[in-house]
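Undergrad: for reference, the sequence and a predicted model appear below.
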Amino acid sequence: MSEFQNVSPLPAAVLWDMDGTLVDTEPYWMRAETELVASYGGVWTHEDCMLLVGSGLWNSAGILQARGVDMEADAIVQWLTDRVQEQLAEHGVPWRPGSRELLAQLKAAGIPTALVTMSVKRMARQIVDLIDFPAFDLIIAGDMVTNSKPHPEPYLTAAATLGVDPTHCVAIEDSTPGVASAVAAGTITIAVPHQIDLPESSEYTRWSTLDGHTLADVSALYSARLTEIELDLTPTRTH
């Protein structure tokens, strides 16, 4: 019997990226980066901001140092995080379209959820605490892993901590590094482009938005992808 037969029609867990997928905090990060570079006499453009979308914070710190920010990497990460948290405290949770509704449906159905973000844990915790229902069973943050996205470690760690097989998980991402991380971990990946477009690919499913997508859509995708994997693994019979 195939390992994919008789599995639940619901995924074992749904693993969410945060910035740009769950919440639209990218403008907050861009404002913080621009302010920091300007404080050292530099100019930080929108194109520069795009270089850091989906990247680990310590990788971003290295790029900012190369642009003239004379601070240690840890200090850069702390400064940026503090500035973004100030904006969150002022403006609240800036939900991406459809994300809150889908997350609430998943929780009502009892599906485990994890927040898998390259932001530091204190910022992820602030966002989770601002959500008006118990949204996540687990947080895996950038300061909790050795390798940041696009390495698979963040998603593998989330699945292992939840005690589930990553191939039976659905991951939702918006960036190139994030999608690469989720795919490399073996998850069934939904790419929802935001700041940077993502092309169609056989490695993941591209949705233009989460708005209007429901638990039924996630379950249908999960079942369809498992069927595809099973067919790929079925030996070809010869006569």
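TA: Now that the structure is in, tell me what you want to look at.
Undergrad: please count neighbours and contacts with C-alpha atoms only from this point.
TA: Fine.
Undergrad: what about Glu26, how many residues close to it?
TA: Neighbour count for Glu26, taken as other Cα atoms under 10 Å: 22.
Undergrad: same question for the one 4 residues further on.
TA: Residues within reach of Met30, counting by other Cα under 10 Å, total 21.
Undergrad: correct me if wrong, but it is in a helix.
TA: Yes. Counting by DSSP: H, G, I helix; E, B strand; the rest coil, one finds Met30 located in a helix.
Undergrad: would you confirm that it contacts Cys49?
TA: Yes. Counting by Cα atoms under 8 Å, Cys49 is a contact partner of Met30 at 5.8 Å.
Undergrad: so where does Ala114 fall, helix or strand?
TA: Using DSSP states H and E, Ala114 sits within strand 113-116.
Undergrad: packing partners of the following helix or strand past that strand?
TA: Toward the C-terminal end, the helix or strand that comes next after strand 113-116 (DSSP H and E) is helix 121-130. On a contact count with 3 or more Cα pairs under 8 Å, 6 or more residues apart in numbering; DSSP states H and E, helix 121-130 meets helix 73-91, strand 138-140.
Undergrad: strands of this protein, start to end?
TA: 13-16, 113-116, 138-140, 169-173, 188-191, 205-206 (DSSP state E).
Undergrad: can I get those strands in TSV including mean neighbour count and distance to Gln87?
TA: Output for the strands of the chain, formatted as TSV (neighbours: other Cα atoms under 10 Å; distance: least, Cα to Cα, whole Å):
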stretch	mean neighbour count	distance to Gln87
strand 13-16	26	22
strand 113-116	25	20
strand 138-140	20	21
strand 169-173	28	23
strand 188-191	26	26
strand 205-206	18	30
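Undergrad: redo those strands as JSON lines? Include distance to Val84.
TA: Compiled in JSON lines, the strands of the chain are given as follows (distance: least, Cα to Cα, whole Å):
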{"stretch": "strand 13-16", "distance to Val84": "19"}
{"stretch": "strand 113-116", "distance to Val84": "18"}
{"stretch": "strand 138-140", "distance to Val84": "18"}
{"stretch": "strand 169-173", "distance to Val84": "20"}
{"stretch": "strand 188-191", "distance to Val84": "24"}
{"stretch": "strand 205-206", "distance to Val84": "28"}
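Undergrad: second one coming, line it up with the first:
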Amino acid sequence: MDGTLVDTEPYWFAAETELVESFGGTWGHEDALGLIGSGLWESAAVFRDLGVALDDDAIVERLTAGVRAQFARHGAPWRPGARELLEALRAAGVPTALVTMSIRSMADDVVSAIGFDAFDAIVTGDAVERPKPFPDPYLEGARLLGVDIAACVAIEDSRHGVASGVASGALTLGVPNIVPLDGSGAHALWPTLAGRGVEDLAALLADRAGARA
């Protein structure tokens, strides 16, 4: 979601900066890059090490509230081609799941802004025991859809996300946003989703099937 469907990473950076600075610390661009794609509860330890005197749940709640406030104020910054590809998949009857390490309230904000019935299932960071880069989130998405994970394409913008998708057995497509994905292990890399359609994703699956055969 964050960085693949919507470019909310600047919202997260602002919320992280406000949180750390409110406890007298400093937070920079490189710090923020290190957390992209991580689970929120796992990230909480980083903030506590920087002097944020809150428990994990309070850190997650405060960060999410900050991002949601910016989302409400500035709207959904859609990534190029992402919403259009999602709409094309829905029109073609392809089952889709949103697999994000944001919590459910944040995911609901994004989904409600899409403007059409976008997902058959939603997996969030507060609904899985092990976050990305573990395979659990994508395996749960496939389970909820009732499909074989090997027939799925996971679209990711982060290294943690790519690792999760690959470990799950999904064909994992990297579409970099802020973090480069060269050498990440993604099965394919596209510079953008703009101009891509259902047939392009189907071709990735067909190529993998052919290679295995």
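TA: Received, thanks. In this text, all values refer to a predicted model and were calculated from it rather than measured experimentally.
Undergrad: quick check: TM-score for this pair?
TA: TM-score for the superposed chains, counting by TM-score structural alignment, normalised by the length of the second structure: 0.97, backed by 213 aligned residues with a Cα RMSD of 1.0 Å.
Undergrad: so which of the strands of the first structure comes closest to His151 of the first structure?
TA: Checking the strands of the first structure against His151 of the first structure by Cα to Cα gives strand 113-116 as the closest, at 12.4 Å.
Undergrad: any residues touching that closest one, and which ones?
TA: 13-18, 106-107, 124, 135-141, 154-155, 158 (Cα atoms under 8 Å, 6 or more residues apart in numbering).
Undergrad: change it to 10 Å
TA: Strand 113-116 of the first structure has contacts (Cα atoms under 10 Å, 6 or more residues apart in numbering) with 12-19, 22, 103, 106-107, 124-125, 128, 135-142, 149, 154-155, 157-159, 161-162, 169-173, 178, 182.
Undergrad: can you name the residues that contact the alignment partner in the first structure of Glu156 of the second structure?
TA: Aligned counterpart of Glu156 of the second structure in the first structure: Glu173 (TM-score structural alignment). Going by Cα under 10 Å, 6+ apart, Glu173 of the first structure touches 15-22, 54, 116-117, 179-182, 189-194, 206.
Undergrad: the second structure: which residue goes with Ile76 of the first structure?
TA: Looks like Ile76 of the first structure aligns to Ile59 there (TM-score structural alignment).
Undergrad: and the residue of the second structure most remote from its centre, how close does it get to Asp207 of the second structure?
TA: Here the centre of the second structure is the reference, and by Cα atoms, centre = their mean the most remote residue is Ala213, at 31.2 Å. Noted for Ala213 of the second structure: a distance of 10 Å to Asp207 of the second structure, by Cα to Cα, to the nearest Å.
Undergrad: one step back: turn the helices and strands packed on helix 121-130 of the first structure into a markdown table, columns for distance to Trp44 of the first structure.
TA: Shown next, in a markdown table, are these (distance: least, Cα to Cα, whole Å):
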| stretch | distance to Trp44 of the first structure |
| --- | --- |
| helix 73-91 | 14 |
| strand 138-140 | 29 |
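Undergrad: list the residues that contact Pro177 of the first structure.
TA: Contacts for Pro177 of the first structure (Cα under 10 Å, 6+ apart) come out as 52-56, 148-152.
Undergrad: which two among these are spaced furthest apart?
TA: Using Cα to Cα, the contacts of Pro177 of the first structure reach their maximum pairwise distance at Leu52 and Pro152, which is 18.2 Å.
Undergrad: how close does Ala53 of the second structure sit to Val6 of the second structure?
TA: For Ala53 of the second structure, the distance to Val6 of the second structure - Cα to Cα - is 30 Å.
Undergrad: more neighbours: which of the two?
TA: More crowded of Ala53 of the second structure and Val6, by other Cα under 10 Å: Val6, with 17 against 13.
Undergrad: ok, for the aligned partner of that one in the first structure, nearest residue in space, not its chain neighbours?
TA: Aligned by TM-score structural alignment, Val6 of the second structure pairs with Val23 of the first structure. In this structure, Val23 of the first structure finds its nearest non-sequential neighbour in Trp95, 4.3 Å apart by Cα to Cα, 6 or more residues apart in numbering.
Undergrad: residue in the second structure paired with that neighbour?
TA: Using TM-score structural alignment to pair residues, one finds that Trp95 of the first structure aligns to Trp78 in the second structure.
Undergrad: quick one: residues contacting that match.
TA: Taking Cα under 10 Å, 6+ apart, one finds 1-8, 84, 110, 114 in contact with Trp78 of the second structure.
Undergrad: so which of those sit within helices?
TA: 84, 110, 114 (DSSP state H).
Undergrad: of the residues you listed - the most surrounded one?
TA: In terms of neighbour count, Val110 stands highest of these at 22 neighbours, by other Cα under 10 Å.
Undergrad: any idea how far Val111 of the second structure is from Ala213 of the second structure?
TA: 38 Å.
Undergrad: between which two of the contacts of Trp78 of the second structure is the distance greatest?
TA: Farthest apart among the contacts of Trp78 of the second structure - using Cα to Cα - are Thr8 and Glu84, which lie 17.8 Å from each other.
Undergrad: quick revisit: any idea which of the contacts of Trp78 of the second structure is closest to Ala203 of the second structure?
TA: Here the nearest of the contacts of Trp78 of the second structure to Ala203 of the second structure, counting by Cα to Cα, is Glu84; it sits at 18.0 Å.
Undergrad: many thanks, have a good one.
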